[in-house]
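Visitor: Attaching a predicted model along with its sequence, questions to come.
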Amino acid sequence: MQKFTYVITAVQGIHARPAGQLVNVAKKYESQIMISAKEKTADLKKILALMSLGVKQNEEVTVSVTGTDEAVAVKELKQFFANNL
């Protein structure tokens, strides 16, 4: 398992458009990808679960990736967070 944390810098937090894009990135991988924020955890491949976290600007999220392609998934997800959130 690999994990990383990230503080959301986007003014609107994780709103609909980046959430949809993030889910699409996660769905490319076989690994199980979970995101945690404010003591809640959601499957990053499910947009409604992600949106239910209600992540806002300056909140920290932790992304955990478990599976055969976890190293590649973590690399792309980190890049997505840095460029979009």
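Guide: In hand now; what should we look at?

Visitor: Every contact and neighbour count from this point should use C-alpha atoms.
Guide: Noted.

Visitor: residue farthest from the centroid of this structure?
Guide: Distance from the C-alpha centroid of the chain peaks at Thr68, with 18.1 Å (CA atoms, centre = their mean).

Visitor: can you pull the contacts of it?
Guide: Counting by CA atoms under 8 Å, 6 or more residues apart in numbering, Thr68 makes contact with 30-31.

Visitor: how far away is Lys38 from Glu59?
Guide: 8 Å (CA to CA, to the nearest Å).

Visitor: Can you show me the helices along this protein?
Guide: Ranges of helices within the chain are 16-27, 47-52, 70-84, based on DSSP state H.

Visitor: take a look at this one as well, against the first:
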Amino acid sequence: MISRTVTISDPLGIHARTAALLAGAAEQFESSLWLSCRGERASLTNQLKVLALGARQGDEVLVLADGLDETEALDAIADRLTHPVEPFGG
């Protein structure tokens, strides 16, 4: 298992669209992926639990990956969290 601390950069924090994109990204890997924020942890494939973490812009979160492709998986998720997506129509 490996982990990395990243800072949420999206001004809206982790919102519904971000949670959906994270889940989609997590499902592309064989490794299990989790997000930890303020002592709570959620599987990145569970959008509702990820939203329930309430991660906001500037929060430091811990991304954990465990499996055969854990390095690639961790890099992909960390990139999503530190590079917010453009809003719809933007």
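Guide: On my side now, so go ahead. A quick note: this is a predicted structure, and the numbers were derived from the prediction, not measured.

Visitor: Next, the TM-score between them, please.
Guide: After superposition, the two chains reach a TM-score of 0.91 (TM-score structural alignment, normalised by the length of the first structure), with 85 aligned residues with a CA RMSD of 1.3 Å.

Visitor: thinking again about what came up before, would you turn the helices of the first structure into CSV with mean neighbour count?
Guide: Shown next, in CSV, are the helices of the first structure (neighbours: other CA atoms under 10 Å):
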stretch, mean neighbour count
helix 16-27, 17
helix 47-52, 16
helix 70-84, 15
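
Visitor: what's the closest of these to Thr5 of the first structure?
Guide: Nearest of the helices of the first structure to Thr5 of the first structure, taken as CA to CA: helix 70-84 at 9.0 Å.

Visitor: The closest one vs helix 16-27, what angle?
Guide: 160 degrees (axes from the mean of the first three to the mean of the last three CA atoms, to 10 degrees).

Visitor: Now do helix 70-84 of the first structure: everything it contacts.
Guide: Contacts of helix 70-84 of the first structure (CA under 8 Å, 6+ apart): 1-4, 6, 8, 10, 18, 22, 25-26, 29, 31, 65.

Visitor: Now, of the residues you listed, which are buried?
Guide: 3, 8, 10, 18, 22, 25-26, 29, 31, 65 (16 or more other CA atoms under 10 Å).

Visitor: For the residues you listed, which two are the farthest from each other?
Guide: Pairwise across those, and taking CA to CA, the largest span is found between Ala10 and Ser31, at 26.3 Å.

Visitor: Looking at the contacts of helix 70-84 of the first structure, spot the one nearest Gly54 of the first structure.
Guide: Ile8 (11.7 Å).

Visitor: Look up how far Ala71 of the first structure lies from that closest one.
Guide: 22 Å.

Visitor: Touching, Gly67 of the second structure and Ala26? I think so.
Guide: No: the criterion here is CA atoms under 8 Å, and Gly67 of the second structure misses it with Ala26 at 12.0 Å.

Visitor: so what sits against both of those two?
Guide: Ser32.

Visitor: so who does the residue lying closest to Met1 of the first structure once chain neighbours are set aside touch?
Guide: Closest residue in space to Met1 of the first structure, ignoring its immediate chain neighbours: Thr66 at 4.5 Å, by CA to CA, 6 or more residues apart in numbering. For Thr66 of the first structure, the contact set (CA under 8 Å, 6+ apart) comprises 1-2, 31-33.
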